[in-house]
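Q: How does the following fold in three dimensions:
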Amino acid sequence: MAPLPWSALIYKGIPPTSQWPVKFCLYNAAAAWVLGIVTGNVSQVDRVWTFLPTIYTAYYALLPLWPTKPPLPMFPYVPETVHPEVVQRFSPRALLMFALTFTWMCRLTYNTWRRGLFNLKDEDYRWEILRQKLPAWFFQVVHLVFIAFIQNIMLFIFAVPAQIAALQQPEHLSTSDYVLAALAIIDIAAEFTADNQHYSFQTYKRTGSHEKNDWPGARIQWTPADAKRGFITRGLWAWSRHPNFFCEQSFWVIMNLFPLLAPESPRLPKLPLHSITPLWPLIPTITICSLFYSSTKFTESISAPKYPAYAAYQQRVSMFVPFLTPVWGLLLKLWGKKEQVDTLVYGQLELEEKKSQ
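A: Now for the predicted structure:
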């Protein structure tokens, strides 16, 4: 019996409709790792983060458009073994999800661009700190396993709900789709507002100018006390320590719910461990929340020693969920600490400085 070609070995066990996305994901991961080694800059995935989920979602939403054989290397295609019914009709739900993901991409791409993070020399400051904390050989293991490959796999996983909608739910939109779409648009608008407020604050902190206050939601008169504190605690940031991260997670949770709340329940794969099967549709949600929780904990471990008032901010304001912040305030009031913490967090420093003069 002749041995299988290497491509067949790679694709063995992978559904035909996932062959191109898997191939594209592996190529991107390998390219990110090689570029990170060559340049010494491991933020290669960060620069394409804004585009990859949209590309994967577009692949599934636009399945009828792709040829059976790629005319160019890495060009999307649908193998001939895919059932003809799949490639003969569009799924309205998958198309709606693609439109929302494209809108998400535009917001994130713009915010990334205006912050200068597409600069090929730029590297996320957290990687440099992690590089200093770990032995050089172990950092390279983290670079290969997590930064290059696991992050790329995560970005592919974000498109799993669109895959379910495209392959299993082709019929029509339902009430849940309209409700979720409205929530997704509100979520994107809230995240854009959080981005604008943070960008405006950082501009004032760096230059002392209010020139960026004209952004929607960012018309806040920052004070010298805000800049002295070093981190933003006004606007949406008075309710959540990371409102942009909260919105980011919320967006992908909403996307995850599209196929799950639809009238056509998705067919779940038969997994070896029965305990995993109920959680399988929630893998994108579990992935994004786990990633943001761990990365935010690491970010705050850097911020807390840097800013004296950050510990008070952590006591007063919820990490993500804004609805919990009033609860933290009530608990502090019961402990008799609310006034002191509010003074540190919400900008009463000018009064203290005047009293001390």
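
Q: drop to CA atoms for contacts and neighbour counts, all remaining ones
A: Noted.

Q: tally of neighbours for Thr287?
A: Thr287 has 16 neighbours, counted by other C-alpha atoms under 10 Å.

Q: what about it, which SS state?
A: helix (DSSP: H, G, I helix; E, B strand; the rest coil).

Q: Nearest spatial neighbour of it, chain-adjacent residues omitted?
A: In this structure, Thr287 finds its nearest non-sequential neighbour in Met154, 6.9 Å apart by C-alpha to C-alpha, 6 or more residues apart in numbering.

Q: For the biggest helix by length in the chain, name the packing helices and strands.
A: In the chain, assigned by DSSP state H, the helix with the most residues is helix 175-207. With contacts defined as 3 or more C-alpha pairs under 8 Å, 6 or more residues apart in numbering; DSSP states H and E, helix 175-207 has these neighbours: helix 92-114, helix 224-229, helix 243-261.

Q: how about TSV for those helices, with mean neighbour count added?
A: Below are the helices and strands packed on helix 175-207 laid out as TSV (neighbours: other C-alpha atoms under 10 Å):
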stretch	mean neighbour count
helix 92-114	19
helix 224-229	17
helix 243-261	21
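
Q: Another for comparison:
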Amino acid sequence: MVWFFLSALAAMAVALAILMTGAWLVQQRTGNSGWVDTVWTFSLGLVGAVGALWPMAGEPIAPRQWLIAALVVIWSLRLGMHIAVRTAGITDDPRYAAFAKEWGVDSPRRMFVFLQNQAFGSIPLVFSIFVAAHVPVAGLRAQDYLGALILLTGIAGEALADAQLKSFRTDPANKGRVCDVGLWAWSRHPNYFFEWFGWLAYPVIAISAGYGWGWFALLGPVFMYWILVHVTGIPPLEEQMLRSRGDAYRAYQSRTRKFFPLPQ
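A: Have a look, this model is predicted:
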């Protein structure tokens, strides 16, 4: 059993490294670093779904594995297509562009290392999917359906936040303004919140009596929170918003919670 989990973990790590090398090649060829997030999302969905369906020796693929693989694919396609459409309409992602400016002539090498670190940081995410899919209990349980509901709620909430932001930005009357309507009046980053919320599904499904590997599913939401709140999510985005919106964004920061949404 230990060898089964460790060999799958190693295979998924190698796959992520290869796929993020592909993301680097796309970024270098197009000059548009927005494609990095597109490739990352589809890569995570692909590796996560394949990992979920990874067969145990002599065992048929269980209903839980099919359920989790389907949920991962739905998540990946929704978010990946959203990012792809957004990226097609820009020349570069301002967050990554700021990194490239800071790195100067060493930017290609630094970007490669950055994306390999991103691949490494994604290992806990795909492993949380893997251990949830391989709970050694026959049939679907109530907590499997609860986990599915949590993930679908996260997908729907993130899609709603993205739609509200797009609607706000496409209205000419809002040019130069900060989006503070709908979910954006409750949180400065409701899309990130619901992205994180969806990852709570995996520990809900995985943690079961007698299944020690299930506790590794907690790595998913823990690492996603760290990435979104402290690394590549909120910090560079808010720096960019302060540069582009100035005092208007500072006022928005003063009256709106950063991550967890609550009515004002």
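
Q: picking up where we left off before, Ile283 of the first structure versus the residue nearest to Thr287 of the first structure, what's the distance?
A: Separation of Met154 of the first structure from Ile283 of the first structure (C-alpha to C-alpha, to the nearest Å): 10 Å.

Q: do the same with Ile55 of the first structure
A: For Ile55 of the first structure, the distance to Ile283 of the first structure (C-alpha to C-alpha) stands at 19 Å.

Q: quick one: which of those two has more around it?
A: Just comparing Ile55 of the first structure and Ile283: by other C-alpha under 10 Å the higher neighbour count belongs to Ile55, 20 against 17.

Q: Could you tell me which residues make contact with the counterpart of the more buried one in the second structure?
A: Alignment note: Ile55 of the first structure maps to Leu46 in the second structure; criterion TM-score structural alignment. Residues near Leu46 of the second structure by C-alpha atoms under 8 Å, 6 or more residues apart in numbering: Val73.

Q: Return the mean post-superposition distance for the helix or strand containing Leu46 of the second structure against the first structure.
A: Per DSSP states H and E: Leu46 of the second structure is located in helix 34-52. Helix 34-52 of the second structure: mean distance to aligned residues in the first structure after superposition is 2.2 Å, counting by mean C-alpha distance after the TM-score superposition for the first structure.

Q: how far out from the middle of the chain is stretch 20-29 of the second structure?
A: Here stretch 20-29 of the second structure is found 18 Å from its chain centre; the criterion is C-alpha atoms, centre = their mean, to the nearest Å.

Q: wait, stretch 191-204 of the first structure
A: Distance of stretch 191-204 of the first structure from the chain centroid (C-alpha atoms, centre = their mean) equals 17 Å.

Q: What's the match for the residue nearest to Thr287 of the first structure in the second structure?
A: Counting by TM-score structural alignment, the partner of Met154 of the first structure is Gly121.

Q: If you count contacts, what does the helix or strand harbouring that match end up packed against?
A: Using DSSP H and E, the element containing Gly121 of the second structure is helix 107-133. On a contact count with 3+ C-alpha pairs under 8 Å, 6+ apart, helix 107-133 of the second structure meets helix 2-30, helix 34-52, helix 63-88, helix 94-103, helix 201-206, helix 219-226.

Q: Among those helices, which comes closest to Trp186 of the second structure?
A: Among these, helix 219-226 comes nearest to Trp186 of the second structure, with 18.1 Å by C-alpha to C-alpha.

Q: against the first structure, where does that closest one fall?
A: Counting by TM-score structural alignment, helix 219-226 of the second structure falls onto residues 283-290 of the first structure.

Q: mind listing what's buried in the matching stretch?
A: Ile283, Pro284, Thr285, Thr287, Ile288, Cys289 (16 or more other C-alpha atoms under 10 Å).

Q: average offset between it and the second structure?
A: Superposing on the second structure and averaging over aligned pairs (mean C-alpha distance after the TM-score superposition for the first structure), stretch 283-290 of the first structure comes out at 1.7 Å.

Q: and that stretch, how far from the chain's centre?
A: Worked out by C-alpha atoms, centre = their mean, stretch 283-290 of the first structure lies 10 Å from the chain centre.

Q: Let me have the helices and strands packed on helix 175-207 of the first structure in TSV, adding distance to Phe138 of the first structure as columns.
A: Formatted as TSV, those follow (distance: least, C-alpha to C-alpha, whole Å):
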stretch	distance to Phe138 of the first structure
helix 92-114	29
helix 224-229	35
helix 243-261	28
